[in-house]
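Visitor: okay, predicted coordinates and the sequence, questions at the end:
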Amino acid sequence: MAIPPPSTGALVVFGLIAVTVVLFVTERLPADITAIALLVTMVILQPWTQISPQEAISGFSNAATITIVAMYILSSGIEQTGIVTHLGRQVGEYTAGSRTKLLAATIGITGPIAGIINNTPVVAVFIPMVTDLADQSRISPSKLLIPLSYAAMLGGTLTLIGTATNIVASDLSADLINHPFSMFEFTPLGILILLVGAIYLMTIGQYLLPERILAADLTDEFELADYLVKVTVSQSSPLVGETIEEALSERVYDVDVLQITRGDRLFLAEETDQEIEVRDILTVRGDENAISAFAAGESLRVLRKAPVTELELAPPAGPGTLVETIIPAESSLIGQSLATARLRERYAATVLAIRRGEEIFHDHLSGPTLQEGDGFLLHATDSALELLAERGELLITEVAHTSALTEPEPLDRRAVALALSIIVGVIAVAALNLLPIVIAALGGVVAMVVTGVIRPAEAYDSVNWEVIFLLAGIIPLGLAMQETGGATFLGSIIVEYGAVFPAVVVLGLFYLLTGLLADVITPVASVVLTMPIAVDAALGIGAEPFAFVLAVTFAASTAFMTPVGYQTNLMVYSPGGYRFIDYIRVGAPLQLLLTVVTTLGIVALWGV
């Protein structure tokens, strides 16, 4: 059978898809800006794309988009009660230094929780706990953080509200085949996938995981031995009588003074106005040439046999500490440099090193453009630590020699009871079809605000607006695929050349294709692009369309093979010191395994 040629409109849409995918992969623009640019372009090219202005902005009023906004707020309400953190504290008591127990507890707790709470905040809460427990047990955090991310992703397949992708897929399924997902419709398959994934991570996976970070000492972890030194101030030094701020502002050296030691007294450079005195010992960060120039120019003597350790910079009773952080997706620091971010002025915190995956930057730190997932090692005051946690521009993953991450705060039992009751109510109302999920979720938001579980300002701050704008911009692309006949054209190609294969093989190929797309663009974009084609292909070969909808949905939630495919993968990239290849080594076998398991599971439960 000859395949009719695609329409001009379909070719235009295919071109827009190609450009969009390139921009997503290269990250020349933020993903949300790319999506909005796509939206605008589709309207400009309306004669070909068939997308009117009203259709272009329909993504903002789409039920899936509104539901996801509500779920971010509900998840934040649960998180702020401290119940997730409290559960994490119990892990330390259970594991008692055993790597197997710690890995099992990480997977066993994260997966089920991610089925009812957005998995991004779950991973954000657990990263510092897992890292801290790994240090206490002398286990490399690299052995635990990828499993943490993968378990959260797998847990998202348990319920309709487990991930934003599920909600978008449900809305598309309703439009394409008039079959939205119910709350627990695919839970049996989600349980199977979570169990298979957990067994893989506990067995084969743990042997494929690297040990990129071996040391618990943060100065060793960030390879700072050659970049931290002590210098003593001589009587002839022009620094005598000046404050640290005056000394650094009047001279051009690529160094940072971190603290002053005067006898048994310690002054933190970020907060002290003490004048430098003869015989003071200054702790300095910089490369060898910069420190040598600083010492020669200011009559300072370098103390080569006095190494600077974590304990030197973060003594248990000292005024400052070392803090490892990462830049989350919603941070305003993304796209800035350290020079424009001015962390020292804003937070009284000095950046000692920047880690991007396995690469660590020590020199000229003010130059690189900051990216999501970058890790910082900060020398900071205790007040800076509180400010960092409050503002959320940096996610704290580890704190040296402090009780800040190890002392649990008392649970507000009233808030916990209210938040859990509201979540259970939302799930029950949606599961019993008493109200649509979007209305139930919005009602839950109102209940959380009215009862004081979350304040209105916190509710707005909890939403990942990048994801929302990405959704709103990408949803009309699926509509354009349908209206121009692009989805039908691609589906007919698959029908023509896939007719030699059984339907179950075609189903598995769609799973694999969607998963590979999700690895390089975003899960939501992969669903929007692939689902209309999958449905048309299923109808063309006489298969069950809902089976293909489920394959696409589940595949998009298992983007294991890159750090950029899923946000939680990027969150653990720096704290684990991972390389890009680590995700392929551990994720590719799991993705192939789940291609088989999920495909056969769909066939067994729903037919094909």
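Guide: Happy to help now that I have it. Computed from a prediction, not measured in an experiment: that's the story for all the values here. Numbering: from 1, shown residues only.
Visitor: from now on I want contacts and neighbour counts done on CA atoms only, so please keep to that.
Guide: Fine.
Visitor: shouldn't Val69 be within a helix?
Guide: Yes - counting by DSSP: H, G, I helix; E, B strand; the rest coil, Val69 is part of a helix.
Visitor: pretty sure it sits against Glu466.
Guide: No - between Val69 and Glu466 there is no contact, the gap being 11.2 Å when judged by CA atoms under 8 Å.
Visitor: of the two, give the one with the bigger neighbour count.
Guide: Neighbours of Val69 and Glu466, each counted by other CA atoms under 10 Å, are more numerous for Val69; the result is 24 against 16.
Visitor: not counting its neighbours along the chain, what's nearest the more buried one?
Guide: Val463 (6.1 Å; CA to CA, 6 or more residues apart in numbering).
Visitor: in addition, the following structure is provided for comparison:
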Amino acid sequence: MTYEQIFLFCLLGIVFAFLVWGRIRYDLVAFAALIIAVVGGVVDAHDAFIGFGHEAVVIIALVLIVSRAMMNAGAVELISRFVLSTGRSLSSHIGLMAVVGAGLSAVINNVAALVMLMTLDIEAAKKARRPVSRSLMPLSFATILGGMITLIGTPPNIVVSEFRNRALGDSYSMFDFSPVGLVCAAAGIAFVALFGWRLIPNAGQADVEEEGDAGLFVAEAGVKEKSKALGKPVSDLYPLADEHDVTILGLVRRGKRLPGFAAGEEVRKSDHLILEGDPKSIEAFIGAAELDAPGAEKHGGLRGQSLVLIEAIVPDSARMVGRTALDLRLLYRRGVTLLGVSRQGKRFRERVRKLPIRAGDVVLLLGPESRVADAAEWLGVLPLAEKSHTVIQRGKAFFTMGVFAAAVASSVMGFVPLVIALAAAVAIYALFNVVSAREVYESVEWPVIVLLASLIPLGLALEDSGGTRLIAEGILSLTGSLPAWAILTILMVVTMTLSDFLNNVATALIAAPVGLSVANGLDVSPDPFLMAVAVAASCAFLTPIGHKNNTIIMGPGGYRFGDYWRMGLPLELLIIAVAVPAILFFWPL
């Protein structure tokens, strides 16, 4: 092997290790690797930042903005009347939500599709008095499956299409992915609706209570001068806490958490009780014990009519990730209190305002309704309560969908390239205030953009150095005299496994050149192998880290890391079983 090959293999191995470890943001890992590659001489300095102008990167950014416009226009309300019904069986509900989710994912980003439908699914679970965990994972998987149907449904399709354009001089069109994608989506939806949800374990999953709470929160409440708790041992408050379904976890005094549950400690003024419960129960207990929420004096009291409590999911692109409420100065900057945090049923000893927030957490925000909505948007969190969504412009729904349909049609008919059509749609949305100037920038998931733009030069360097050809030769030598369809299956299995633990964009960037080299080595058409990479890179069902949708549902569904593979493993096997013959039928060798 050459110096360039050895350097790049070692560098990419370290990158993948850090991505699996997950303690450092993936965009920082990728950008640091790019700089190291430039310093090491394997990437030319003049080519270091060509990824930021790459067409695939621009298309992904534009799709995210279009998705935001569709959300602002109230697409959820147009379909809610067909989705929310307490008379349907669980299989029927999951099947309907899965079909709707897959359909939306085909035309907008699949993360946006999940966010739009998740609130409806939680509301349906509340009305049917059943665990939301039964339907939330099937919905997430369905939106991932639906993204495979079109070019813009999921980033791996865009990456593979642009790679084909660079390698073969022609990219895939909007609906080239549809035949195989529809077969995979149909089979996957049938599985999750009829059998898959039965495989989700009950242990550790959050049930939906009457008010539709997604889980238990750990929160704080201050002891004021006239509180009923004043002068009593903490244990004397247990009956009142039990009455309101709240657990008292401990006591904070002078900014420090006392050891254990502090059951024998006498409550003093300015102490803070650590509480665990659902939002309504915590609020009721605070009122019954005459306690104060942190920052209540700034809000005008917990019982102020203008105050609201909202639950919001923290995606990995949120401003809150890795930071505390104190770091963000949330109360002083935005007039909103971080009242509680739900982290998959885990308890923690840190004070709520000093707790670093993680992706997948569900946070409980308290404040005036207008301020809470603004703070949620500023923090980048995803509110579960419909009343927190203040930007819906219902009168522009059909206009927004019409503009998008016209953009897609103009691209399909060859009038303008897809990137230009989407850019024109975004410009129209901004001109007619469907998305504000601020939302145009906030809609883009910049960590994903930096990841993709940083890995593109590394992928090009690996290909130019002969690294991808070396990998392909290794695969061919190991598979020996196996037929081409068997090698294609092996490529799918390897790619799908990588995607379960790495970002699907990173997986597609590395696997697509390998697939092309394998096809060239077999002297067959490259399209089946590129399609196999696109399908496999999108199908990350085994872990909550393989796809952002799986991370988003982890907190609200009360899922554990090991819950995903129970339904995800048979689903991945099913996708391989139906995708291979479908690929070979629609894209012959």
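Guide: Cool, the structure landed. What you see is a predicted model; the values in this text were computed from it and never measured.
Visitor: what is the burial count for the equivalent of Val493 of structure 2 over in structure 1?
Guide: Val493 of structure 2 maps onto Leu512 in structure 1, with residues paired by TM-score structural alignment. Burial measure for Leu512 of structure 1: 22 neighbouring residues, criterion other CA under 10 Å.
Visitor: how near is Leu512 of structure 1 to Ser526 of structure 1?
Guide: Counting by CA to CA, to the nearest Å, the gap from Leu512 of structure 1 to Ser526 of structure 1 is 11 Å.
Visitor: same question, Ala459 of structure 1
Guide: In terms of CA to CA, Ala459 of structure 1 sits 28 Å off from Ser526 of structure 1.
Visitor: ok, Pro30 of structure 1 - contacts?
Guide: Contact partners of Pro30 of structure 1, counting by CA atoms under 8 Å, 6 or more residues apart in numbering, are Phe24.
Visitor: looking at the alignment, what corresponds to it in structure 2?
Guide: Per TM-score structural alignment, Pro30 of structure 1 is aligned with Arg25.
Visitor: any idea how far Ser410 of structure 2 is from that match?
Guide: 38 Å.
Visitor: also Ile149 of structure 2?
Guide: Ile149 of structure 2 is 19 Å from Ser410 of structure 2, by CA to CA.
Visitor: when these two are compared, which one has more neighbours?
Guide: The neighbour count for Ile149 of structure 2 versus Ser410, taken as other CA under 10 Å, is higher for Ile149 (29 against 17).
Visitor: and the counterpart of the more buried one in structure 1, helix, strand or coil?
Guide: Taking TM-score structural alignment, the alignment pairs Ile149 of structure 2 with Leu158 from structure 1. Three-state call for Leu158 of structure 1 (three-state DSSP): coil.
Visitor: can you tell me which residues contact Leu158 of structure 1?
Guide: 112, 115, 184, 186-191.
Visitor: what about 10 Å?
Guide: Leu158 of structure 1 is in contact with 111-116, 166, 183-194, counting by CA atoms under 10 Å, 6 or more residues apart in numbering.
Visitor: do Thr381 of structure 1 as well
Guide: 268-271, 314, 318-323, 347-350, 387.
Visitor: same question for Ala214 of structure 2.
Guide: 122, 126, 131-133, 205-208, 278-279, 311, 342, 344, 362, 384, 555-558.
Visitor: quick check: Val21 of structure 1 touching Ala525?
Guide: Yes - here Val21 of structure 1 reaches Ala525: they are 9.1 Å apart, a contact under CA atoms under 10 Å.
Visitor: any common contacting residues for those two?
Guide: Leu517.
Visitor: distance of Phe585 of structure 2 from Val180 of structure 2?
Guide: Taking CA to CA, one finds Phe585 of structure 2 at 9 Å from Val180 of structure 2.
Visitor: give me the common contacts of these two.
Guide: What both Phe585 of structure 2 and Val180 touch, as defined by CA under 10 Å, 6+ apart, is the set Ala579.
Visitor: and these two? Which one has more around it.
Guide: Higher neighbour count among Phe585 of structure 2 and Val180: Val180, with 24 against 13, using other CA under 10 Å.
Visitor: in structure 1, what residue corresponds to the more buried one?
Guide: Match for Val180 of structure 2 (TM-score structural alignment): Leu189.
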